[in-house]
Structure formats: structure tokens, C-alpha cells
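# Starting from these lines, generate the structure:
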Amino acid sequence: MKKKCTALFTTIASWIPRLSFSLALVTVIDAPSFAQVREIQEVEILGQPQVKEDEVTVRVKLQGKENKPVVPLTPDDFTLRARKQLSAQEWSDWNNLEKEEYWQTWKSPDEAVQVPVWMIFLLDFSGSMNREDRRGVEKFTGAINAIRSFNEFASENLEGNIQISVVPFGIGGNNCPIQPIDDEQLDRFLPVGDFKLTNYLDNLEKRSPCAATDIYSPLKKAIRFFSNPYDQRFSPNQTELSQENFQTEITEPQPQLAIILLSDGYHNAGNDQQNMDEVKQLLNENSNIIIHTLGYGLTPQQLGEKYKLGREANRADINRKIVQEGEFVDKNLLDSLAEITGGISSFSADADVIAQQLPLFLKALLGEYEITYTDPSGERGSTHEIQVGITSPKTEKMIYSQPKRYRITVFGRSLPLSTRLIILSLTLLTLGVGGVLPFYFWGKWLQKSEN
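Next up, the predicted model:
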């Protein structure tokens, strides 16, 4: 009886971190604006499949409407299908992998091994951040408090390596000293819950925002910083390879790299289209980076209603002095930047809502499923493709990921018994023909020679 009780308490204790994680996420998404969506828009296999002998592991990420996290799923919602390469141009038919026969493990986001998360917070340091928001809170203070809340939430409820760097940005002047963003500034990562991070935020809050808004320059520098192929924190033993030159074994899952851009203004340094094209090119070269954006202020529609324009406010209204410059937030730009990487774009003039959005970003980063299965053939050196299909909870339609290719290594599954017997027989026959028979005839020749 005592052993049973001990085992029961041990089991309960092992589940406490998972329950805490789930309950914490339920808390932050309880409000309607944070509800998880039921309609799946995209299924993606992250990185390359991991191969160990004949066992293959894939990490799967789902995207719902507006790139928000999808409601929790069960193994029954998932389908795996694989096919084998027969020749350079020929493949076998897709073969559905039945759970009972091929699946080894299925892990929800709560159970899957969490990869390291590296987050850069680009915090608008423009003069308009001194203005008060809808609740009468100074925007810069509201933004700092939001990061504080995120730090507390992540440190108290989540396990794993989550590192964040908070970097104020803007164009300074004679009366506004602000250090230009460089790799040293971007690399000031601290783990969530670290007292140094708390102290840094306290000191940052004492500063008075005064710069002009330059959104593209700091963003491009942050992307280049994350794209350093020699930094093992961001690219641990992995490279993005083509389908023709894919990697067969990967030692570690790719870490999550995220840039959180928080701004209450618009880019006023010019060359918008050129800058946008450069951002797209940089992100095209590193598809592992996710950009989430937070617009802190009234939406163009709300601003149009405030000034009774009968339409959404736009940047031209600033030049005509119809709308105050410090009130306009470029929602279109923030939406476009998030859309490039499949990130989330949120907007609010309320400090509390801004604070609630950040855990949602983290949920989107960590919402990965993990499936390990046995390859149907397990033939050494053979090449295969895998697809993951999900039944969307809302539409009940099957949505498949793009196929990912992998190769069974030379240390794959042992050959079948029949094949091994054939090999043994051929080996003995070869030894007999190539070894015994020559000695037999040589002996006959010696006897004849003696006679």
C-alpha cells in the first residue's frame, strides 16, 4: 500500500509542470481577443526530419486564422503518410502510416521538448511614447510594464531556455542622445526571471523617449544579427538545405528566433519601398525568424472616427495637419511586416491589452507537436518523403504540410531474416567456389605430378 501511494504521488508530481503550463496559457487566452482559433490555415514540418536508425521524428507547427495559435489537438486529428524514392524521377505511392503499427510517440506542445527561444524586443523610443494611452498611462511606461509582465509570466509558468533582449530604437539628435543599434546592443540577452533583466527595465523606464521613428534600420540589423551562420546559439549544427541536398541527421531542433516590434508611430526616415524589399530579401535568406508586431495607439479607423473624417486616417492627413503626427500609427506597415514571416500583428491603445498580447506571441512560438514513427521500409540508404495531415476542427477538412525529405542512414534497421539467409548462402557459395575448389584441383594436380 505504501509503495502504491508513493508511486501515485510521484506521478502527480511529474504532471504538475505540465498542468501549470496549460493553466497559465488558458489564463492568458481566456479573453475573446486571445481565444485560440479552430480553423487551421497551414501545417508545417519544422526543419528537417530527425533520423535515428529507422526511427524518424518530425516537429509540426500549425497556424490558424490571423496566425493565432490553434485549439489543442489530439493524436486522432493527425495523419502521417510517407513514400519511397524508387529512382531519380520515380516515387512510390503515398502510404498512410497507421498509428498502431508505425507511431512510436506523439507529444503535444505541453509535452514536446521545448527548444531554446531567443527574443529581441525592439522598443520604440520616439517622443510620442511620452504621450498617455487610452487609460492615461504614459505609453513608454505601459510598454515597459508589458515586458515586465511577460518576464514574470514566462519565468513562473514556463520551463526551458527563454532569453530576451530589450533594445530601444529611434533616430537621436543633439538633445536626444541614443546609442545606434549594433550587435553588442542586440546581444544583451538575459534569461527570463533574471534580476538583471528587472534592473535593466527599471533603469530604462527612467529615461525619457525623444527620438524620431526609424522602423526599418533596427529591424534589418536585428534580422542580420539572428542570421549569423557562425553563431551556434541561433544555428546549432543546422543549415537550410535544398531538397536535392538535404541533411540526413540533425543533432538538435532549430531554436525559435523572434523579433517583437513595438511602435506607436510610423517610419519617417524615407525610402519605404526600398527598405521593405530589403527586409523581405533578408527574411527570405533566413526563414527561421518570426516577426510579431504591436501597434500601440488608435487604429486608422479609430483615428478617423476621432477626427470625424468619415474614413480611415492615413499618412497624408498628417501633412495636411488634419491628424496630429504623434497619434498616427502605421497599421498597414506593422501588419505587412508580421505577415512576411507568418507572425501575429496586434493593435491596441490600452496598456493592459498590450501586456496580455506578449504571452500570446510566446504561445505561438512554443506551439509545436512532435511525432516519432518507424519508417515503413527501414532500408539502409533509402530516401523517403513524409507529410503530416491535420483535420481542421472547424472545417473538418484535411490539410497537408509540404513534404519533407529524409534518408535512412547506413545504420538503419537490420535486414529481414530471409535476406540475411540469402546473403549467407551466397557468401558460402562464393567461398566454396573461390576458395575450396581451387585447392581441390591444385591437390589433384600435385598427385598427378608425383605419379
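# Every contact and neighbour count from this point should use C-alpha atoms.
Fine.
# And the strands in the stretch 201-350 of the chain?
256-263, 289-296, 345-348 (DSSP state E, counting those that start in this stretch).
# mind putting those in JSON lines, distance to residue 51 and mean neighbour count included?
Listed next are these as JSON lines, based on distance: least, CA to CA, whole Å; neighbours: other CA atoms under 10 Å:
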{"stretch": "strand 256-263", "distance to residue 51": "21", "mean neighbour count": "24"}
{"stretch": "strand 289-296", "distance to residue 51": "24", "mean neighbour count": "25"}
{"stretch": "strand 345-348", "distance to residue 51": "36", "mean neighbour count": "22"}
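# before we go on, could you also do this sequence so I can check it against the first one:
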Amino acid sequence: MTTNSIALFFMTDFSIPKPNHNKALKTLAPPSLAGKGAGGLGFSPLIALAAILLNLAPTPAIATTVKIDRWSTTSDRVTLKVKVLNNNRIPILGLEEQAFRVKTKDKFGNPHTLQSPEIRVLSPEESHPQQTYVAILLDMSGSMKQKDTARVKKLDGAVNAIRGFINLVKAENLPVDISIIPFGEGCNHSYQVTTKTIEDNFKSASNSELEKQLDELAKVPVCAATNIYQPLTETVKYLRNRFPPSPSEIDAQDKPLPKLSVILLSDGFHVYRNNEPQQFENVINLLKQNSQITVHTLGYGESLAHLRNRAICFKYIPDDRLTVDDVANGCRLPGSDIQEFIVDEDRLKKIAQTTGGIHEFPEDAEAVAKSLKTFFTTLREYEIIYQQPGSDRATIHPTKIEINSPDRGINTLQSETENIRMSNFIYRALTFTQRLPLLILTVFIGLVGVLPFIQWSKKLKQQSDL
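Reported below is the predicted structural model:
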């Protein structure tokens, strides 16, 4: 897939479903549709063909969000880092420079609309990468020894996907530091997450120690219980304390603040259920207070609905009331502990949504690797550079981005307004027409000053010859 397009794939399952012995709990088809022939409302080859053709038809990825993620100023030049996201929070690539407009105001409040060639737009692939810190929280609970729908052990699938993510970062030579943070507790192979373990594990993506750490983790006979909230809380607090937020996007050393991301990879749910809603609310409040940190979540395993359908449940649980506790307490899998297959989709989704991150729920190792590739695209953004009209030292200019790209399904999409504060020191390079008179004047003054000196020097020489 090229970076100039995003394709959406639809899959239709025509396989014969496995028999479900829990027949009494199945939802029955409406009588009006039962037993229909080819000419009725039921299945027919014509309908099947139409469905296939519809699924194969290209569908544009509609952008729903454009955001000025961060900004910096040098003299009167402004640099904006801009994200363009679809409705799944996935970056949209391949937009042309002509699609972007900068709407800003000068120091007198007069509006200005800038577009190419007044602005320069660098694509995510061309933009200057920014220092980024990525903390990868890896679930090491006992359920990771289970096999996914492709019969791959989940721990192997997760480790290989993380390895692929690191290789992508290295291939692009991005300034990214990565901390692989295993978590899980309650057995001989427990992993407590503390400030020290997070900091000690941070290494440059090119550091071979990351590969060695992954090799060691892949050999662990996982057995721990899943505690999601404590490791996530500790990681967010660490990043907040190490890189305090700044409204100007510039730290005390006049360097742009780094991007901060967390990737939470888990195949389970938070096992400490006593007062779980309050625990979760505390996590959400912490994330809201630290909006500079983006959390992407990856729930590795089958959906609750799929798990319910293949389990034996004491009563039928409709989709709109399907929860972790209902499945854990009301269903069972013959020969297996059903809790080892439960993924808390709702909690993981809300965690990502709160921070503007991406949430993915892959069921096999290949899909996990694709999800991490999607997360990788968030490391780059569009970069817009322009000269701020009517600026002066420390002036503030309300600015927003507008995008129009009808062929990509984007029509007048605007960002929220960001107040751009100019540098305390403004230096403006003079144009050639401004420099030319100064050059002529300088030469004239030089000649006027030098000619008398030359005449005086000749006169002295003549006098000395006498």
C-alpha cells in the first residue's frame, strides 16, 4: 500500500459456521425471513454477487479531524506540526500542498489567509522528525500462552509485532527512544512497574539491547495476573514528571518538547474487580490531566461477542449489555478458563479515545503486526512553515488550519484555533529590493570617504619626493 492512499478492506465470511451446542441461547431468525427461496428475501446468488461487488468498491477515508499538534517560532517564521486523522484516529497521508491553508491574524487583528506558495507544506515522510518517547506496556499474564485464531502463541505474536515496530523506526532513522515495559503480577515471573524500571528500559530504537530484551521475554513461561491500571498510571506519571507540559511548546532550554506516546498491548482485563469503576475513573482523570501524552491500545484476542457465541452461558447476554463481568461470571468454556480469553474492549477503547489515540482489536499475530504499523504512522505529521504576517516581538496570533481536498473527500475541514506566540527576538531578512539601495548607499559613502584619503596620500607622496 502506498503512502498516497488508504484502502479499506471488507471481508465476507462464507464458511460453514461451527455448531453451537448452546442452541437454547441463540437468537432466532425472524419467521418472515426463514425458509425463503432464491426469489424471496433470503440468500440468492444475485444478492451474494452484489454484496461482493459492493465490498470491492473503493471507499475513501474521510478525514474528520485536523489538529495543530505543536508549534515553534524562530524570529518571524512559524513552524506548525499538523495531524490529519480519519474517524478511526488513523493519520491520512498523501495530501497535496495546495490542500492546506493557514488562517491567521496580524498584531492589529486583521485576518490573513495563506496558501502555497506563501506556505511550505512538508509531507509526514518529508517533515523533520521530532524527538519521541514511546513506552510499550506488554502484558505478561498467563493468558499470553494461549494461541490466537491463527494458532500462534500470543506472546510470540506480540513480541514479533513489537520487533517489527522497532525495525520500522530504525529503517526511517527516527529519533525515537523506546521503553519495553512488561507487566503482570502474582507468580514466579511477575513484573512490577516502577519509575526505575520504566527509566532503565528506555533506549534508542537503534540500541541492540531492545532486541535482546525481546528475545528474553519471548522465552518466559508466562503465568501472571493482569493489572492494567497500575502500570499505565505509573507510566503516565513518569512521562509527565520527566517532561512537564508547557503551554508554549518550548522547554526551559528553548528546545521543542518531545512527543510522548504509550502503547498498551494486552489480551485481557483488569483482574482486580473490587471497586473497578472507581479505579478506571481515576485512570481516565489522570489521562485528561496529561493530554500531552497519547495512549494507543491494542486488545489482542477475540471479541466478547465472539467469545459469548462459542461459550456455554447460563443466560443469553445481548450485545448492548455485554460486559466483562457478565461473560466472566455467566459463561464457561469446556476444558478452558474463560477468563484467559476475555479482552476488555470497552475499557481499552475509552482509554485510547480519552487521549486521542488509536484502539485496535486484532485476533491474530498478523493483525497485531498491522496494528503496530498503524501506530507507527502517528510518529510523523505534516509540517507547515510560513512567515507570520504583521508580527512583532512576543505578539500573539490566533491561527487555524483549513483543508480542502475534494478528491479525498475533505471539504473545508478546519482545526481549532491555536494562539501562536512569536519569539522575543524578531529578525527579518531584507529582500533584494530592500538591500539594493542600502548597497548603493554603502558604496557611495565608501567612495566619498576613500577618495579624500587617496588624494591626501598622493599629496604626501609628492611632498616627500621634493
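# returning to that earlier point: reformat the strands of the stretch 201-350 of structure 1 as CSV; add distance to residue 170 of structure 1.
Shown next, in CSV, are these (distance: least, CA to CA, whole Å):
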stretch, distance to residue 170 of structure 1
strand 256-263, 10
strand 289-296, 16
strand 345-348, 20
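# So which of those strands is nearest residue 417 of structure 1?
strand 256-263 (43.8 Å; CA to CA).
# what span of structure 2 lines up against that closest one?
Mapped onto structure 2 using TM-score structural alignment, strand 256-263 of structure 1 covers residues 259-266.
# how big is the offset of the matching stretch relative to structure 1?
In the superposition against structure 1, stretch 259-266 of structure 2 averages 1.1 Å from its aligned positions (mean CA distance after the TM-score superposition for structure 1).
# about what we covered before: for the strands of the stretch 201-350 of structure 1, which one sits closest to residue 194 of structure 1?
Here strand 256-263 is closest among the strands of the stretch 201-350 of structure 1 (CA to CA), at 19.4 Å.
# got a list of contacts for that closest one?
115-124, 219, 222, 226, 234, 288-296, 329, 365 (CA atoms under 8 Å, 6 or more residues apart in numbering).
# and it, how far out from the chain's middle?
12 Å (CA atoms, centre = their mean, to the nearest Å).
# mind listing what the nearest residue to residue 248 of structure 2 once chain neighbours are set aside touches?
Nearest non-adjacent residue to residue 248 of structure 2, counting by CA to CA, 6 or more residues apart in numbering: residue 421, 7.5 Å away. Contacts for residue 421 of structure 2 were tallied using CA under 8 Å, 6+ apart; they are 73, 248, 394-397.
# Now rank the residues you listed by neighbours and give me the top one.
residue 397 (24 neighbours; other CA atoms under 10 Å).
# looking at this, that residue is in a helix?
No - Residue 397 of structure 2 is assigned strand when assessed by DSSP: H, G, I helix; E, B strand; the rest coil, not a helix.
# From residue 390 of structure 1, how far out is the residue mapped onto it from structure 1?
In structure 1, the residue paired with residue 397 of structure 2 is residue 384, using TM-score structural alignment. Computed as CA to CA, to the nearest Å, the residue 384 of structure 1 to residue 390 of structure 1 distance reads 20 Å.
# What of residue 382 of structure 1?
Taking CA to CA, one finds residue 382 of structure 1 at 26 Å from residue 390 of structure 1.
# With residue 39 of structure 1 instead?
11 Å.
# same question, residue 425 of structure 1
47 Å.
# Give the residue from these two that has the larger number of neighbours.
residue 390 (22 against 12).
# That one reaches residue 76, doesn't it?
No - counting by CA atoms under 8 Å, residue 390 of structure 1 does not reach residue 76; the two are 9.0 Å apart.
# Now check residue 218 of structure 1 against structure 2: what is it aligned to?
Under the alignment (TM-score structural alignment), residue 218 of structure 1 maps onto residue 231.
# what's around that match, how many residues?
Residue 231 of structure 2 has 25 nearby residues by other CA under 10 Å.
# likewise the one 3 residues further on?
A total of 15 residues lie near residue 234 of structure 2 under the criterion other CA under 10 Å.
# so what's it closest to, chain neighbours aside?
Going by CA to CA, 6+ apart, residue 234 of structure 2 has residue 194 as its nearest residue, at 6.5 Å.
# what does the one you found align to in structure 1?
Checking TM-score structural alignment: residue 194 of structure 2 goes with residue 182.
# One more: residue 113 of structure 2?
Checking TM-score structural alignment: residue 113 of structure 2 goes with residue 96.
# Ok, residue 220 of structure 2 next?
Using TM-score structural alignment, residue 220 of structure 2 pairs with residue 207 in structure 1.
# neighbours around its match, how many?
11.
# and if you look at the one 10 residues further on?
With neighbours defined by other CA under 10 Å, the count for residue 217 of structure 1 comes to 17.
# how about residue 147 of structure 2, what's its partner in structure 1?
Under TM-score structural alignment, residue 147 of structure 2 pairs with residue 132 in structure 1.
# my guess is that match contacts residue 143, does it?
No - contact criterion CA under 8 Å: residue 132 of structure 1 and residue 143 do not qualify, at 11.4 Å.
# neighbour count winner among these two?
residue 143 (23 against 18).
# I'd guessed the more buried one sits against residue 349; true?
No - between residue 143 of structure 1 and residue 349 there is no contact under CA under 8 Å: 11.0 Å.
# What's the local residue count around the nearest residue to residue 235 of structure 2 once chain neighbours are set aside?
Residue nearest to residue 235 of structure 2 in three dimensions, not counting chain neighbours: residue 198, with 7.0 Å by CA to CA, 6+ apart. By the measure other CA under 10 Å, the count of residues near residue 198 of structure 2 is 22.
# do the same with residue 252 of structure 2
8.
# Then residue 267 of structure 1?
Number of residues near residue 267 of structure 1 (other CA under 10 Å) recorded here: 18.
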